[in-house]
Every structure is written in structure tokens, then in C-alpha cells.
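Q: Provided below are the primary sequence and the corresponding predicted coordinates.
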Amino acid sequence: MGEQKRKQEQKPEPYFIFEKKNYQYMLIGIAVIVLGFILMSGGGSDDPEVFNPEIYNWRRIRLAPTLVLLGFGIEVYAILLNPKNK
């Protein structure tokens, strides 16, 4: 009788695949990816007859893709991270 009462009193905890630390790293990774895409935007020309060399600057060609790839790396790390093992 006491065993059944204890089972009824225990509420099942919500089931999450990841823990809080994993979600924090995921949010950091998403922020880095978004920052990379923001840095990659712009540099176009309003007139299609005029070439704007600003599209080939260092920020759009080197920095932004590097940030996007770094963000994806952080996402992979966040998925593979197992905070239970210490």
C-alpha cells in the first residue's frame, strides 16, 4: 500500500533531450551564425550597370564565412556535449 502511494505522489519530470548547458551553447552558436550572416550582407549596388567592389572586402569574404563555420562547430559541440559525465 505504501509503495503504491509513493508512486502516485511522484510527478514525472519533463523529459528534455539536452540539459541547460547544451541549450546555452546552442544559443551561443546560433548567435555566432546570425552575426556571420549579418556581416555577410550588404555591399550590393542599386544600379545594375555599376560595379561595386565593396562586395569583395575582407569582412564579407573572410570574416563572415569564418564566423558561420565557427557557429556550426559550436552547434555540433553543443549537441555532442554530455554534461553528466565529469
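A: Cool, the structure landed. Nothing here was measured: the structure is a model prediction, and the numbers come from that model.
Q: When you work out contacts or count neighbours from here on, use the C-alpha atoms and nothing else.
A: Fine.
Q: Touching the top helix by length along the chain from outside, list them.
A: What stands out as the longest helix in the chain, according to DSSP state H, is helix 20-40. Contacts with helix 20-40, where a contact means Cα atoms under 8 Å, 6 or more residues apart in numbering, come from 59-61, 63-75, 77-79, 81-83.
Q: another structure for you, compare them:
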Amino acid sequence: MGEQKRKEQAKPEFIFGKKNYKFMLIGLGCIALGFILMAGGGSDDPNVFNPEIFNWRRIRLAPTLVLAGFAIEIYAILLNPDKE
């Protein structure tokens, strides 16, 4: 009977709060968007150079979004869900 009481008292709790998970999803979205923006730009013919691979979106915007996404993830982990 003691084990059953202990199981009833130990109800499962999440490590993070709802606020943390929201920020984690936003961070994952930023990371995914950054990798999507980085994709493409290659050439079908290996003998032809396509300068589209060095445009602003792939060189500046996409890596910045990925790094911002990782920063948001770190913030989401360190955020105190109880503090308002």
C-alpha cells in the first residue's frame, strides 16, 4: 500500500513551462527557416558556374536566422517559467 501512495503523490511534471516550450518552437522555426533559405543555388551542369550561390539571402540572411534561432533556444532553456 505504501508504494501505491507514493505513485499517487508523485504526479508527473514537465521540466519546462508552457512559456519555455513556446520559445523553443519559435527557435526551431527560425532554425528551420534559415536552413530552408540556405538551400538551392547550385547548377545542374557541373561545367557552368552559377553565381546565385553567393547571393545575400544565402550568405547573410540564412546564417543569421540560424544563429538567432539557437540564441532563442538558449533563452528558452534558461527562462524561468514561474517568474512573470
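A: Now that the structure is in, tell me what you want to look at. The shown structure was predicted, so the numbers you read here are calculated from the model rather than taken from an experiment.
Q: ok, back up a step: whereabouts in the second structure does the next helix or strand along the chain from the longest helix of the first structure align?
A: Proceeding N to C from helix 20-40 of the first structure, the next assigned helix or strand is helix 58, under DSSP states H and E. Aligned using TM-score structural alignment, helix 58 of the first structure spans residues 56 in the second structure.
Q: Mean per-residue distance, that stretch versus the first structure.
A: When the first structure is superposed, stretch 56 of the second structure averages 0.2 Å from its matched positions, counting by mean Cα distance after the TM-score superposition for the first structure.
Q: and Pro83 of the first structure, what pairs with it in the second structure?
A: Match for Pro83 of the first structure (TM-score structural alignment): Pro81.
Q: Excluding covalently adjacent residues, which one is nearest to its match?
A: Counting by Cα to Cα, 6 or more residues apart in numbering, Gly17 is the residue found nearest to Pro81 of the second structure once chain neighbours are left out, at 5.2 Å.
Q: count of neighbours near the aligned residue in the first structure for that neighbour?
A: Gly17 of the second structure maps onto Glu19 in the first structure when the alignment is built from TM-score structural alignment. Using other Cα atoms under 10 Å, Glu19 of the first structure is surrounded by 13 other residues.
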